[in-house]
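Student: coordinates only, no sequence provided:
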């Protein structure tokens, strides 16, 4: 139960941070920098990237999914899962990466 409460708290904090407030707005440019540094080993994070792992989706493909939302993606990035390496992302960094991916729509 505690894990669910923690996840809900993270999701609510992310939603508040992405609500359009200038002070708390996600920064897609910073997200692009982070993605190039941490994600490009496996994912194609830009259209110019020539190499990525074949078994993972490109960021543009993730952005075009019908169920895509920056809030859900940021939450996903903060929740440990076995297929991806564990990166010590802050809520702000996860929100920035999600905003960058959303900008690829």
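Tutor: Nice, I can see it. Computed from a predicted model, the values in this text were never measured in an experiment.
Student: all contacts plus neighbour counts: C-alpha atoms, from now on.
Tutor: OK.
Student: tell me which residues of stretch 38-55 are tucked away?
Tutor: For stretch 38-55, the neighbour count (16 or more other Cα atoms under 10 Å) marks 39, 40, 42, 43, 44, 45, 46, 52 as buried.
Student: tell me which of those residues fall in strands.
Tutor: Among the buried residues of stretch 38-55, the subset assigned to strands under DSSP state E is empty.
Student: quick one, longest helix in the protein?
Tutor: Looking across the chain with DSSP state H, the single longest helix is helix 2-17.
Student: this is the other structure I want to compare:
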């Protein structure tokens, strides 16, 4: 988890700007639906569910990562990951998934 936090911090600081509209819009229900179809093979996408793979963070853990913001999440999803397939997510789906993940946040 500490590695994820360091990676997110570095990517947020070094990444080109993401338009504010790209991280402020999104449909939470559509984001959940997309996550269930695309992400649930590896990630626990719903709140309080058991992890599918122990080394893969749940969406709850991602949402509760200290310093996590919608902008940081967009940057993280657009960046290649050694342990995750390179995803090409349509802009509307990205907005929806980010809205869904951020809706899980319990730490303020």
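Tutor: Happy to help now that I have it. This one's a predicted model, so the numbers in the text were calculated from it and none came from an experiment.
Student: please state their TM-score.
Tutor: Overlay of the two chains. TM-score (TM-score structural alignment, normalised by the length of structure 1): 0.74; 91 aligned residues with a Cα RMSD of 1.9 Å.
Student: related to what we said a few turns ago, list of residues touching the longest helix of structure 1?
Tutor: 24, 25, 26, 71, 72, 74, 75, 79, 91, 92, 95 (Cα atoms under 8 Å, 6 or more residues apart in numbering).
Student: just these: which are in strands?
Tutor: Going by DSSP E, the strands hold none of those.
Student: neighbour count added to the residues you listed, as a markdown table?
Tutor: Below are the contacts of helix 2-17 of structure 1 laid out as a markdown table (neighbours: other Cα atoms under 10 Å):
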| residue | neighbour count |
| --- | --- |
| 24 | 13 |
| 25 | 17 |
| 26 | 26 |
| 71 | 22 |
| 72 | 15 |
| 74 | 25 |
| 75 | 22 |
| 79 | 11 |
| 91 | 18 |
| 92 | 20 |
| 95 | 30 |
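Student: between the residues you listed, which is nearest residue 64 of structure 1?
Tutor: residue 72 (14.0 Å; Cα to Cα).
Student: list the contacts of the closest one.
Tutor: With contacts defined as Cα under 8 Å, 6+ apart, residue 72 of structure 1 is in contact with residue 11.
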